[in-house]
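> no sequence for this one, just the structure:
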């Protein structure tokens, strides 16, 4: 979220987290007993069923029962298979991107970028990493084959960035401008601007068929449903909780439900995207913020920024199964899962650090100092055929 709103949100989050932290800091690591791990569970081959009528030009999903079927451990596209494995961390207050070697947990480079970088976003064709310089009104391209930054592209208010599933358009989440801006996915030339009435458009995810996407509006506590092809808002609703502040959005593997993290509600909203009906709240922890799916599509890792924990949601059981506590606390925010599925990487938003967490046990493997205000870090490369944006939504 924007620094101009950070103080208010942090104060509210801290008040909510105070009671939880007493138990969270002393809880240690909680282990699971059912072997439902992101990297070790048996991987079934894709089941080829009749393909739904998808967005024109979109590559069909490998398994209509699992939208993440292309994201299995180590299944790298030929485009990225020779890229060095790195973790790219945008530091919103330092105007830099910290580059980490995930094998050694060491910082190997610091790249100066534009003002207030929010997220590092893989392009649809996987060839470029775009740094969203929100207040700098620019996108800085990074070549992931060399790690070198290129000339910034002028784009106004790029808080976050997504790509249509057919690879035709980039979608800029212009949070302060109250706009969804559709741009050419390669040149970033503006194609259409969609003005919205909600405040703080920030995160999104697409339906299984790619024909619509759900957007969170953090400052007005609302959700939007947008027709991808028509580039038009077709639904809008207020979340049923005063003070709601929705954040990250993820679709379930079967495409039937959307999950929306809410850091003021302290949990995840669950709703049917097709009907866009009234959602229900699943409480996870203070400051619920980021959502990441395991490599076997069985689990979702949920970062609770206000209490220094990660909740584990099992899709097959439709329930929470564990909660991991960062030793000494922290502020786990945005991130991603390693290519082999064994490590969850998260930025520590208010602690100038990054966490590497074992997805089998929840053990903290490393805590790495970075710049000030680390936010939407990208683990790259990751498995998948193409990127839908954010810190890496691959299909």
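All right, it came through fine. Source: prediction; values computed, not measured.
> alpha carbons only for contacts and neighbour counts from here, please
Noted.
> Hmm, residue 124 is touching residue 389, no?
Yes. With contact defined as Cα atoms under 8 Å, residue 124 counts as touching residue 389 (7.0 Å).
> Overlap in contacts, the two.
residue 163 (Cα atoms under 8 Å, 6 or more residues apart in numbering).
> Quick one: end-to-end distance for stretch 275-294.
One end of stretch 275-294 sits 26 Å from the other (Cα to Cα, to the nearest Å).
> okay, pairing it with this:
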């Protein structure tokens, strides 16, 4: 993979815009899972500028490794599944690409493969990241509900959450083999969700909706270190632009917990006025705004990352999920809603 810019901060490159995104329109793309559409929002005015149809059950809008395309991952297996490419310079969609069960989409750190996380099929499918010709399919029957992931700092190992199995699996990226699993035991029926590596590469944070907090797993994905409560239905994880804080969306109580990454403890909690269902999203390019889908409320929340106050609530479609704020700073994308390095 590209050489890290800093030995102590895997997100060091996430403060500089790549020339590859110079012509990208500053937009937010919101996949509406129950409407089979994507809502487009202008970042500056925070007004909806359009909506377009995509494949059935769109889950996430994912930046490509080379930052030149966004993909809408639509995973309804009975409909075949598809990726809808978006040209970020125009904000318009292209022809759908047939891909089986793409609940989520990631890219290997060397850019050699796209990883389609086929949740219902219990598979990790490796594709050519440009042509989407299948390279290899890796069954993971032990990982019911495989959905989110992140990589170790050296890019050699990946940690995947198993939403319906209360555990994590660890994949050797080069050999594409599962090398171990990690049980999550805070509650008997854990439901792990988003996964995010700490800036220093020493800790994975894993949100668990049923445990109502985050597990801390060592940076080599060997085992659980501790657990930190955050709030009801902890779901999405996002690192602040200065790499000092981790924002945790608590979908069941309409709040965002802020973890101080130096102390690894919750420093404050921001409550969305009137409640809500904050799910997935990302930060604005300058890091001053946190854009989050309201999964059960058909809205997008825009919060200040300074003090957590609600800047705007924007009406979108039904069941908004993994929205992407684009463009993002960084050299390349590892996928999801914009895990940049």
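Received it, and whenever you're ready, just let me know what you need. Everything quoted here is computed from the prediction, not taken from an experiment.
> Got a TM-score for the two of them?
The TM-score (TM-score structural alignment, normalised by the length of the second structure) is 0.97; 336 aligned residues with a Cα RMSD of 0.8 Å.
> quick one, what contacts the counterpart of residue 283 of the first structure in the second structure?
Aligning on TM-score structural alignment places residue 283 of the first structure opposite residue 229 in the second structure. Residues near residue 229 of the second structure by Cα under 8 Å, 6+ apart: 211, 212, 213, 214.
> counterpart of residue 130 of the second structure in the first structure?
Aligned partner of residue 130 of the second structure by TM-score structural alignment: residue 186.
> what separates its match from residue 128 of the first structure, distance-wise?
10 Å.
> Residue in the second structure paired with residue 146 of the first structure?
Checking with TM-score structural alignment, residue 146 of the first structure has residue 90 as its match.
> Give me the nearest residue to that match, chain neighbours excluded.
Spatial nearest neighbour of residue 90 of the second structure, chain neighbours left out: residue 25 (6.7 Å); criterion: Cα to Cα, 6 or more residues apart in numbering.
> And that neighbour? What does it align with in the first structure?
By TM-score structural alignment, residue 25 of the second structure lines up with residue 84.
> try residue 158 of the second structure
So, by TM-score structural alignment, residue 158 of the second structure is matched to residue 213.
> separation between that match and residue 19 of the first structure?
36 Å.
> These two - which one has more neighbours?
Neighbours were counted for residue 213 of the first structure and for residue 19 using other Cα atoms under 10 Å; residue 213 has more, 22 against 12.
> With the second structure overlaid, report how far the helix or strand encompassing that one is off on average.
Take DSSP states H and E as the rule and residue 213 of the first structure turns out to sit in strand 212-217. Its matched residues in the second structure lie on average 0.5 Å from strand 212-217 of the first structure after superposition (mean Cα distance after the TM-score superposition for the first structure).
> following that strand, which helix or strand shows up next?
Criterion used, DSSP H and E; the element after strand 212-217 of the first structure is strand 222-227.
> which stretches of the first structure form helices?
3-24 (DSSP state H).
> who are the neighbours in contact with residue 181 of the second structure?
167, 168, 169, 170.
> From residue 221 of the second structure, how far out is it?
In terms of Cα to Cα, residue 181 of the second structure sits 9 Å off from residue 221 of the second structure.
> what residues are shared contacts of the two?
residue 170.
> which residue sits closest to residue 94 of the first structure in space, ignoring its chain neighbours?
Per Cα to Cα, 6+ apart, closest to residue 94 of the first structure is residue 372, 5.4 Å.
> and if you look at residue 128 of the second structure?
residue 113 is the one closest to residue 128 of the second structure (Cα to Cα, 6+ apart), at 5.2 Å.
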